[in-house]
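>>> What shape does this take:
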Amino acid sequence: MPPAATGPRDSSKSLASFSPPLRADDIVNRRRKVPKTQWGVAAPASSSTFKIASNLGSKPQSKRWDHLLSPEALSRHPSSVKSAAKYLSQPGLISLGGGLPSSNYFPFSQLTISVPPKGGPFADPSPTPHTTVTAGKNDQANGTSLADIATLFQYGQGTGSAQLLRWITEHTELVHDPPYADWGCTTTIGATSSLDMALRMFTQRGDMILGEEWTFASAVETAAPMGVRIVPIPMDAQGLLPVELDRVLAGWDERARGARKPRVLYTVPTGQNPTGATQLPTRRREVYRVCQKHDVYIFEDDPYYYLQMDGYVPGMAATEEAKPSHESFLASLIPSFLRIDTDGRVLRMDSFSKVLTPGARIGWVTASAQIIERYKLHADVSTQGASGISQLVLFKLLEDHWGHGGFVDWLIYLRKEYEGRRRTMMAACEALLPREVVSWTVPDAGMFLWLKIDHTKHPGAGEKSIAELEEEVFLGTIRHGALVMRGSLFQADRDSPLGALFFRTTFAAASEENIREAIRRFGEAIREVFGLEVGEAAGKQGILAVEV
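Below you'll find the model as predicted:
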């Protein structure tokens, strides 16, 4: 049977009651005033300084999580040296304290980047000239910008610079508007580092955490050396099944499992890696209620959140549509776990990696003030915050050039681009893969397509294991000149035998022409391994007939 088509964007995904209280283009005018000293070298900063909403007093405070935090997290104290940085803002102070090298000896006087104009066009190569944005060494002193080389290339706080933290806090308020008062953000060096630190905060050696049965490979590999294992929770086309989550927790037997009842759920709720599954609003609320019932804390790893796409219909050609407003785009996004978190039981991990550039190594986490404070204490003596060079580049782009509205315009552009790439991938699969053995569910978000191969139709199915068949298909695909990822790499419980044969493909990196050609080669390999006849569409000339 052909895979079911997804329909147009489901209006039930957005919840009117969660409409953001801010408009992207109004943020600058509504900002709270802060003293100029807030932008100085290594200035301590907190999201509470930068929140705009006037209704924080009517929101509840978060719960406290001392009973879930690890002894390591509870025992952390402020960095004694960094704590002294708060005095640097005192007028007339001459510092002989911190070991900060003089910016006179930074061999950088100017940083210049070329970026797309605010509002676009964003295409690369661009039909119009890009804009040159420049950061000087002493722009703060000259009054031309809040961020410069002398400040952001210097040592800083674990929170990251106050300049970028303000932008991130405002963006989080615009998009997610957490329903409790004492939430906050802090910058990170990416989602994998965020998960590493979060696991150390909430788990101990011998613990088990909950996660999707197919999950982000690095999550398994980050947890394993800590002595932490992932309990696989069955999934469907929407991802994690709340009834199965509840069943596992309600029936937990510490003696049989060899571990105490899990305290943490790790989930990738949007465009899940590797399956592409996306939890709709009702599913997220059901998962959240199960976590409330069993007092489980949620790690929401959501790097693909903004890559939510309109529905896909097989054979439907690309159409020119009016660009949505900022408000309608944000309203179309599925409410995050953070947005429905009334307890403060969610640590949300965001990243610029999938929407700007992975090499910047900048993301951020959002959680209750207690958790952010514990996280910052860890960062102060480990990562010490994201690269100042990267922070300055992103600040110049996001604050001084695009602004919040310009970033939303970029996200709207990305959605359209990824919809086109997905359309190319799906058309190629429909035309070039042997549908008698390969099936899939069209992803509504992200950058991955999860392909299931019916291993029972292999001539040697009764004699060969699924792992052996996976190896045959994988090596056969390599011989034909394409690379796809084995499904076994994403198995949450790697000690269990494979129960099904999957491969993960991505429509993110290759050109559309190469996406089609790679799928053709993958189809050839499957036919060869399964002893299937080569159909006309799978022949070398068949690729030319695939239209999108």
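>>> alpha carbons only for contacts and neighbour counts from here, please
Fine.
>>> which residues in the stretch 201-350 of the chain form strands?
208-212, 229-233, 235-236, 239-240, 264-267, 297-301, 346-351 (DSSP state E, counting those that start in this stretch).
>>> element containing the residue nearest to residue 329 when sequence neighbours are not counted?
Leaving aside its chain neighbours, residue 329 sits nearest to residue 412 (7.1 Å; criterion: C-alpha to C-alpha, 6 or more residues apart in numbering). Element membership of residue 412, judged by DSSP states H and E, is helix 403-432.
>>> what's the following helix or strand after that helix?
Next along from helix 403-432, by DSSP H and E: strand 438-440.
>>> Mind giving me the packing neighbours of that following strand?
strand 448-453 (3 or more C-alpha pairs under 8 Å, 6 or more residues apart in numbering; DSSP states H and E).
>>> Report all helices and strands that the next helix or strand after the strand it packs on contacts.
Per DSSP H and E, strand 448-453 leads on to helix 466-479 as the next helix or strand towards the C-terminus. With contacts taken as 3+ C-alpha pairs under 8 Å, 6+ apart, helix 466-479 sits against strand 485-486, strand 501-506, helix 512-530.
>>> want to put them side by side, so please do this one too:
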Amino acid sequence: MANSHVEVDLSHHLSDTARNIRPNPLKAMYKYMGVPGLIAIAGGMPHPSLFPYEELSAVTLKPDTYPLDGSQPDNNSSLTWLWSLFKSSKSKTQLHIPKYADSGSGADPIQLSTALQYSGVVGLPPFIEFVRNFTLKTFKPAYPDFQVLANSGNTDGWTKAAAILCQPGELILTEEWTYPGALLSPWPAGVRPFPVPIDGIGMVPEKLEALLRDWKEHEHEGKRRPHVMYTIPVGQNPTGAVMNGQRKKDIYDICVKYDIIIVEDDPYYFLQFPDYRRKSERSLRSLVPDVISAETSRQYLDTLAPSYLNFDYQKRVIRLDTFSKTIGPGCRLGWTTCNAQFAAIMVDYSASTTNQTSGISQALITQLVSKQWGYDSFIRWLRGLATQYTARRDGMVDCFFECSSIGVIQRNNSLYNGAPVYDAFARPTGSVYHSYDEKFPPNGKTLFSFTIPNSGMFIWVTVHLKHHRDWVPVPAPGSALEFLLWSELAKGGVMVAPGYMFSTDESDVPTSTELASAHARSEYAHMRLSFSSASGSVLSPRRQRWR
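You can find the predicted model right below:
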């Protein structure tokens, strides 16, 4: 790339908060703590001999526990006993962390005396070593001197990024539907989202460029053009869109042109799936070789969408990764990748706010994925997880196709930027039909439509409220019918997330007064359905509740 070695000063993006952060002088001493022979009497550190934990042991699964063909039945299935006959008797292993590692464990061993102690904000050295090497091999950043630092999950990482970048009252670029928790982090500072239209593969470059090019401050209450973008490019929450490499390059080039910092929130990166196939079209066994090796890891990673880091020759990307979706969210552990300037400021900011990330979580995860498994075995674990979530996605979509009260067809000649759109309509029996038959017989009137995601944990459903007998065309925000649909599903034992929760337009969020209104107002509503927490055997008896 012609501009790959051009240094760009990004310091003008820093907020007043970032400029006024002062380093914690006590934290500066930690870099000396490992010096042999040092007599450490400067800090108020508890003596590790007084920690009550002498050792930590756990039984863990092996990295190849989940087959790559997704053939393992549901744990609640009647076939579970059959699976147990074929499953390896050595599918579990022991993990052990002592209070004090033996002398042959290297310069920075994983031990409880360190994990339970105060430590540097960046992260425990073995953890940082692993995630830096993982980032280098997996995401291939476009510049060599990138920095990584531990965080307490992606929400924590984003909160810190927003704090050092955003001034009070500023606007940030987001997808038009996005994760509400991310919007709430900078909300108290008056930071608000400015939505960019999306399609089947995420944010639309032409729409982004148009709004940046045509920005006029007097049309936006005197606010300057946004200089920070928050995006979930893979398994976009809530839509499930996956942004490919070309789209990312196009958006990155626009961000270079208009001087935008990209915050890439990517918790679902390793939950990328193949296209959905109907049951009759699925083979029992795939031809994917189940071998743990550098070559199979490379082949698998080549099938995944690249990170923005791969195009980041100007060091303007802050990437957020987490173990929440791949190990467990209760660990509250992830890492931030960015340039050295941003990293140093986030370290100082963390030192005066959250301080260090949990040492126990760092020790547990590093011992497992780095010491016990290693890079290629961890990649094999991630591949197995992806096949399990593929099966769960397929199970939920199967329920749509198999529900006796609705029919599902692919919309003729309609693609959402390459993704087929499916319409669900009422069959001429059942309670759904009786809600629609007075004005709209089921000959083509769509109840809801959806696309099938290739990543993440969610199916994004568009409900066609305008086809309901109680709908009236009142041009106002909010939707009584949307709330009614949500509450009726909940009463029937199915909890979904109403779409307005993910809107970046405040006018889309109905007030309590609007929800009590007798009239429906919007032509469409949305629902986010999670297939991650409900498997086929759980969903199957509930599919009739769509009626």
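>>> How alike are these chains, TM-score-wise?
The pair, once superposed, lands on a TM-score of 0.82 when counted by TM-score structural alignment, normalised by the length of structure 2; 467 aligned residues with a C-alpha RMSD of 2.1 Å.
>>> among the helices and strands packed on helix 466-479 of structure 1, which is nearest residue 115 of structure 1?
Of all these, helix 512-530 sits nearest to residue 115 of structure 1, with 23.9 Å by C-alpha to C-alpha.
>>> In structure 1, point out the residues matching stretch 140-151 of structure 2.
Mapped onto structure 1 using TM-score structural alignment, stretch 140-151 of structure 2 covers residues 177-188.
>>> contacts for that stretch?
18, 20-21, 46-48, 56-62, 158-160, 165, 168-169, 194, 338-344, 361-369, 372, 376, 385-386 (C-alpha atoms under 8 Å, 6 or more residues apart in numbering).
>>> Equivalent analysis for stretch 349-362 of structure 2, please.
Residues contacting stretch 349-362 of structure 2 (C-alpha under 8 Å, 6+ apart): 18, 21, 23-24, 27, 112, 114-124, 127, 150-152, 160, 331-333.
>>> Quick check on these: which are buried?
18, 23, 27, 112, 114-124, 127, 150-152, 160, 331-333 (16 or more other C-alpha atoms under 10 Å).
>>> hmm, back to that, would you mind giving the helices and strands packed on helix 466-479 of structure 1 as a markdown table with mean neighbour count and distance to residue 201 of structure 1 added?
As requested, these are exported to a markdown table (neighbours: other C-alpha atoms under 10 Å; distance: least, C-alpha to C-alpha, whole Å):
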| stretch | mean neighbour count | distance to residue 201 of structure 1 |
| --- | --- | --- |
| strand 485-486 | 16 | 31 |
| strand 501-506 | 22 | 31 |
| helix 512-530 | 21 | 41 |
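>>> looking at those, which is closest to residue 442 of structure 1?
Of all those, strand 501-506 comes closest under C-alpha to C-alpha, at 12.2 Å.
>>> What residues in structure 2 pair up with the closest one?
Using TM-score structural alignment, strand 501-506 of structure 1 pairs with 525-530 in structure 2.
>>> ok, back up a step: buried ones in the helix holding residue 412 of structure 1, by neighbour count?
403-432.
>>> Next: stretch 449-463 of structure 1.
449, 450, 451, 452, 453, 454, 455, 458.
>>> And the residues you listed, which is closest to residue 215 of structure 1?
residue 450 (11.9 Å).
>>> List the contacts of the aligned residue in structure 2 for that closest one.
Mapped onto structure 2 by TM-score structural alignment, residue 450 of structure 1 lines up with residue 460. Residue 460 of structure 2 makes contact with 238, 239, 240, 450, 451, 526, 527, 528, 529 under the criterion C-alpha under 8 Å, 6+ apart.
>>> one step back: show me what the helix holding residue 412 of structure 1 is packed up against.
helix 326-332, helix 512-530.
>>> What does residue 48 of structure 2 correspond to in structure 1?
Match for residue 48 of structure 2 (TM-score structural alignment): residue 103.
>>> Could you look up the SS state of the closest residue in space to its match that isn't next to it in sequence?
Sequence neighbours aside, residue 150 is the residue nearest to residue 103 of structure 1 in space, at 5.3 Å (criterion: C-alpha to C-alpha, 6+ apart). Classification of residue 150 of structure 1 by DSSP: H, G, I helix; E, B strand; the rest coil places it in helix.
>>> what's the burial count for residue 200 of structure 1?
20 (other C-alpha atoms under 10 Å).
>>> quick one: what's aligned to it in structure 2?
Using TM-score structural alignment, residue 200 of structure 1 lines up with residue 163 in structure 2.
>>> Please apply the same query to residue 312 of structure 1.
Aligning on TM-score structural alignment places residue 312 of structure 1 opposite residue 276 in structure 2.
>>> just residue 281 of structure 1 next, same as before
By TM-score structural alignment, residue 281 of structure 1 lines up with residue 245.
>>> For its match, which residues are in contact?
305, 306, 307.
>>> and with 7 Å instead?
Counting by C-alpha atoms under 7 Å, 6 or more residues apart in numbering, residue 245 of structure 2 makes contact with 305, 306.
>>> Ok, residue 389 of structure 2 next?
residue 532.
>>> Next: residue 310 of structure 2.
Applying C-alpha under 7 Å, 6+ apart, the residues contacting residue 310 of structure 2 are 139, 140, 141, 142.
>>> which two in the residues you listed are spaced the farthest apart?
Within the contacts of residue 310 of structure 2, 139 and 142 form the most distant pair, 9.2 Å apart (C-alpha to C-alpha).
>>> So which of the two has more stuff around it?
residue 142 (19 against 16).
>>> how much space is there between that one and residue 313 of structure 2?
Look at residue 142 of structure 2 and residue 313 of structure 2: by C-alpha to C-alpha, to the nearest Å, they are 5 Å apart.
>>> repeat for residue 169 of structure 2
From residue 169 of structure 2 to residue 313 of structure 2 the distance is 30 Å (C-alpha to C-alpha).
>>> Looking at the two, which is more packed in?
residue 313 (23 against 14).
>>> how about that one, what's its partner in structure 1?
Counting by TM-score structural alignment, the partner of residue 313 of structure 2 is residue 342.
>>> Likewise for residue 322 of structure 2?
Per TM-score structural alignment, residue 322 of structure 2 is aligned with residue 351.
>>> Okay, the closest residue to that match other than its chain neighbours and residue 429 of structure 1: tell me how far apart.
Among residues not flanking residue 351 of structure 1 along the chain, residue 363 sits closest, at 3.9 Å (C-alpha to C-alpha, 6+ apart). Note on residue 363 of structure 1: its distance to residue 429 of structure 1, by C-alpha to C-alpha, is 34 Å.
>>> contacting residues for whatever residue of structure 2 lines up with residue 262 of structure 1?
Alignment note: residue 262 of structure 1 maps to residue 226 in structure 2; criterion TM-score structural alignment. Contact analysis of residue 226 of structure 2 by C-alpha under 7 Å, 6+ apart lists 171, 172, 173.
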